[in-house]
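[1] sequence and predicted structure below; questions after.
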Amino acid sequence: MNYSTNIVSFFKQELPVNQPLSLRQGQIIFGKINKIFPNQMAEVQIGQQKLLAELSIPLSVDSNYWFQVQKGDKKPQLKVLTTMKTAANTQQNQIESLLEQLSLPKTTETRAVIASFVHNKLPLTSEILEQAASWLKNSKELKQDIEIIKQMADKELPFTKEVFASLSAVQSGKSFPKLLELLQDELTVHSVKNAPLMELLATVNGREPLNLEDSREIKNFLSQILRNLGFSYEAELAGHLTSNTEIKEDVQQLKPLLLDLLKADISPSIKEAAQQLVDKITGLQLLSQEVGPVTQLVMQLPFSFREHEMEASLQFTGRKTKDGKIDSDFCRILFYLDLQHIKETAIDMKIQNRVMNVTIMNNQPLLFKLVEMFTKELKEKMQEANYTLLSIACKPFGDKNQDGKSSHAAYQLGYSSYKGVDIKI
């Protein structure tokens, strides 16, 4: 399993977020009639959620239907598109019936997108199907690209080619050090004179090693590298517009400098290298979002450790305190590193009320012994920081849990229950 495959699988993990099913006009959803009640009422199962529906047409218990959401007077209405009787209820039949109903071409791409949305219990639209199929037509990584499309729908991101390209850049496996070096080389070869950009590229892709034993140095490094890359550029612009303050023109951040470069008359190879960097930064910004009280931050950062250049990937998921700060008492942090000697290493750290459980994933048998040797010292260090390290476990990548799922399989989002009449069919 290569680096990009591992990291895509690993970062599917998320803390469960309870959120209601959102029905919007034009969406197509797959549902099942569980029960029929008196007064033309029925229980409809859509994904993991059960809704109470008012029927205006007769439907059958234990039958599956494709529904399309339509605007109602007081509540959403579901129009029945196709009926799938239990005896013929195979996924292939579900897919073929929908494509026929929507008069869409029966291609490998459209079938794969529908299969993914049905499996992940996500609503779709005919526009999503058509756009996704066009993006996937020349895909070299069909499975990975379908996962990106699923993420776009799951996170309710704008369904545009630009967003798709940005998320693809994050999951492409091309690290920041390689992309930064590529752009530096292209600018040098074509004798492009852009002192601020060249200086910032050298700073971001610097060779100065990071002291991982100094927590203050790590904090300062993270803060500075995020600013240098331009992670907060749009937020700062919005702040200036809101407060009606002057926007500085000499912003020394990578993203705005790259955007300026892309507007210039430059060679295609420079434009491609710059666009890849912009897409990667934008993709990470898109993946970092707030869903209700839950905040998720996704970062991939270039740094050097003992003369070994690498990219550290990390994902933070947790809640904010009342004053808007990240709550370090209750959170989950995932790290992904490609180290010089022990190679690919993932660390899953769960914190509940300052009690910590850590899982380390690595395919090197040597690591298991090293962890045993340093566990006592690590517990003492965490105690000094007012944390209790309850457990630390090691697993190889692809190890199975008790339920038979991969140790880095995706967590399914939970849904809160509805009460009352939700929809009309």
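    Sure, I can see it. Numbers count the residues shown, from 1 in each chain.

[2] from now on I want contacts and neighbour counts done on CA atoms only, so please keep to that.
    Fine.

[3] where do the helices sit along the chain?
    3-10, 91-102, 108-119, 126-136, 142-154, 161-170, 176-189, 195-204, 215-229, 233-243, 254-263, 268-287, 365-384 (DSSP state H).

[4] and these as CSV, adding distance to Leu390?
    Formatted as CSV, these follow (distance: least, CA to CA, whole Å):
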stretch, distance to Leu390
helix 3-10, 23
helix 91-102, 44
helix 108-119, 36
helix 126-136, 45
helix 142-154, 33
helix 161-170, 33
helix 176-189, 35
helix 195-204, 37
helix 215-229, 22
helix 233-243, 38
helix 254-263, 41
helix 268-287, 30
helix 365-384, 8
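
[5] do you know which of these lies nearest Leu337?
    For the helices of the chain, proximity to Leu337 was assessed by CA to CA; helix 3-10 is nearest, at 9.3 Å.

[6] in addition, the following structure is provided for comparison:
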Amino acid sequence: MSGPSFSSIQLNAPNVISSKVSVPMKEGQVIHGTIKNLFPNQTAEIQIGNQKIIAKLETPLKTGDAHFFQVTKAAPEIQLKVVTGPLSGGNSLAHQSQQLLQAMNLSKSSEMQAIIQFFIKEQLPISKEILIQAEQLIKNLPPNATLKGGLEAIQKMIELKIPMTSKMFDTLLSGKTTTGFPSLITNLKTALQQEQQLSPSQKEAIVQNLQKIGEPFHLPVAGALLGKQLQTLLNTQLPSAVRLPILQQLINASILPSEATLNNPVPISNNPALKQTAGEIISKLMQPNIENKLVVEQLRSWIQNQPLLSSSQKEQVLMNIKEGEAKPNLVAHSLVKVFSEQSQQAVFKIDSNGLTPKDHLVSILGKGMTIDSINQTLEQLTNLNKDSPLIQFRNQAEQTVLSQLDGKAFEMAMKETLKMLGFSYEGSLASGKDEVRQLASHLKPQLVELLQMPNISAIVRDGAESIVSRMNGLQLLSGENGPQHQLLMQVPLEFLGKRMDATLEWNGRMKEDGKIDSDFARIMFYLQLDSLKETVVDMQVQNKIVTINLFNDDQTIETIANKLKPTLKEGLATAGYQLSGIFIKTFAQQKMSSLWPNNSSSSKEQGVDIRI
């Protein structure tokens, strides 16, 4: 369809009125415009998106009429051609789309009609080429994806100005998926164990990473396990038949030296240890030609100021320290005893150096030169204990950790999981803050390297691509728009037999100093719980005043919430926030269902979505 054309005054002319956000103008692009005002000499003010331009009309048009215009020339002056007749306020979206499809000579398939209506509604830049590409992507939509999700992915591709390829489309769709990450990890782990084209070392490195990601509390559990076993081993009141298998297992795991016996289960070690650990103090006591009094005073001061020990535990250790004299064996034995206890009683507690009781315990045993060596020692014990007759000790350790889980513990687990996944791999590599060797040990660079290998099996390749695509999609969906920032992350967690798929979406604004404005936020949690079933928590923060709407169909939840309300109020007050109220509603009263994806086809895994 041809129509009257007109030329606008250049956009940088003095009499052009424009907003801060200008509409991009490209040849062939179709845009929506409304005639706002008519002026003498056949000129008019035209509203295009958020921008107003003054144009010279070659054919009379009416004030208030809206048209679709095609850009026939973008520079030095913009020239537009009318491609549809007037779009009155009574025109439905479907009617407008039909006019545009006919004018642009496009197919009228159901996919194309859905696309053109979405583009008009969202005011996206329209061109024949983009619409045809979008139609092909939507026609090949994966079975588990929705039409709405596909259209939103296309919108993001246009906003990010990335190629409209099927690979990028699938990546964005994967990033929008809020369930199934633990399954992707489990599937890849299973496929790798059957892979014949990888060397054992390559395979083991990736499988170990997948194992660590799936079990973020494995090190705290290992620490509690070691503490329980050493505590039992040091208890001379127990029969040898109970203590001997523990001794043998710790020797087999290379945690205790081969010369360890039931009479001397923890031989003292003078191996170098991480600074500010109990192991470093013991190694100093054993050094020859050193002024003993000075070291003893350092030891006494270190114990008195150690926040990980209780007053009674400090007294136990100090009893073995005389004025200016301390026998390394007695001190080491007493430190092993108290840190074995604290590895179980204060699992997540840390001192001023970021060290936990388990770190100090391993350092006393001579295995704590670095944090990595401490963790490797604990992992050796964990791996050995899985098929051991002493499995009851592991079960007890898991229950110990479970009883101490709190917000800080989950924060630690999420940070460690994101780090091991390699979500920030590219950013860390660019900043140069971390060593390349350390970054290369994370999952994402391992999988990228794996995908470069031509001979790996299709099932391994598909599994690796699925995980990399999920992480890339989340990164593409994260970004900033002026002062508004968006960050998406997904954290697959498995702990003590429980699986959790946690998706975090943060949307917020930045203050002038570049920091997050924490006074205003919206946080949404979507949970599938064993007892309470489907639950949505909508927390809104306005000027540090917190209002919580909790949606659940269980009639008992209000009683539970009322019991916890004082604790929540106190906790928020500690952080500088005021609780306005908690409102319990059923899903019949819920007005925000569109915020959440349809989970009808999701697995039985427990899911958590966090939207801020």
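    Nice, I can see it. Quantities reported herein were computed from a predicted structural model and do not represent experimental measurements.

[7] between the helices of the first structure, which gets nearest to Pro396 of the first structure?
    That would be helix 365-384 among these, by CA to CA, at 8.6 Å.

[8] ok, and what's touching the closest one?
    For helix 365-384 of the first structure, the external contacting residues (CA atoms under 8 Å, 6 or more residues apart in numbering) are 342, 388-389, 392, 394.

[9] would you list those residues in CSV and tack on distance to Asn205 of the first structure?
    Converted to CSV, those look like this (distance: CA to CA, whole Å):
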residue, distance to Asn205 of the first structure
Ile342, 23
Thr388, 36
Leu389, 34
Ile392, 33
Cys394, 32
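
[10] now what about stretch 334-352 of the first structure, what contacts it?
    By CA under 8 Å, 6+ apart, stretch 334-352 of the first structure touches 3, 7, 11, 308, 310-316, 328-333, 356-364, 367.

[11] report the buried members of these.
    3, 7, 11, 310-316, 329-333, 356-363, 367 (16 or more other CA atoms under 10 Å).

[12] picking that back up, so which of the contacts of helix 365-384 of the first structure sit within strands?
    388-389, 392, 394 (DSSP state E).

[13] any idea what His32 of the second structure aligns with in the first structure?
    His32 of the second structure maps onto Phe30 in the first structure, with residues paired by TM-score structural alignment.

[14] find the nearest non-adjacent residue to that match, please.
    Once flanking residues are discounted, Phe30 of the first structure sits nearest to Trp66: 4.7 Å by CA to CA, 6 or more residues apart in numbering.

[15] for that neighbour, give its distance to Ala153 of the first structure.
    Separation of Trp66 of the first structure from Ala153 of the first structure (CA to CA, to the nearest Å): 18 Å.

[16] ok, those two, which is more surrounded?
    Higher neighbour count among Trp66 of the first structure and Ala153: Trp66, with 21 against 17, using other CA atoms under 10 Å.

[17] the more buried one -> the second structure?
    Alignment note: Trp66 of the first structure maps to Phe68 in the second structure; criterion TM-score structural alignment.

[18] contact partners for the residue nearest the centre of the first structure?
    Residue closest to the average C-alpha location in the first structure (CA atoms, centre = their mean): Leu287, at 4.9 Å. For Leu287 of the first structure, the contact set (CA under 8 Å, 6+ apart) comprises 296-298.

[19] can you rerun that using 10 Å?
    By CA atoms under 10 Å, 6 or more residues apart in numbering, Leu287 of the first structure lies in contact with 151-152, 155, 157, 166-167, 170, 296-299, 315.

[20] look up how far Val82 of the second structure lies from the aligned residue in the second structure for it.
    Aligning on TM-score structural alignment places Leu287 of the first structure opposite Leu477 in the second structure. For Leu477 of the second structure, the distance to Val82 of the second structure equals 35 Å [CA to CA].

[21] need the contact list for Glu78 of the first structure.
    Check again: residue 78 of the first structure is Leu, not Glu. Neighbour list for Leu78 of the first structure: 23, 25-29, 53-55, 66-72, 423-425 [criterion: CA under 10 Å, 6+ apart].

[22] before we move on, what about Ala326 of the second structure?
    Contacts of Ala326 of the second structure (CA under 10 Å, 6+ apart): 282, 285, 292-293, 295-297, 299-300, 318-320.

[23] going through these, which ones are buried?
    When those are checked against 16+ other CA under 10 Å, the ones flagged as buried are 282, 285, 292, 295-297, 299-300, 318, 320.

[24] which of those residues fall within helices?
    Per DSSP H, the subset of those in helices is 282, 285, 292, 295-297, 299-300, 318.

[25] tally of neighbours for Ser126 of the first structure?
    16.

[26] equivalent analysis for Phe164 of the first structure, please.
    For Phe164 of the first structure, the count of nearby residues is 21 (other CA under 10 Å).

[27] pretty sure it is touching Gln144, no?
    No - counting by CA atoms under 10 Å, Phe164 of the first structure does not reach Gln144; the two are 11.6 Å apart.
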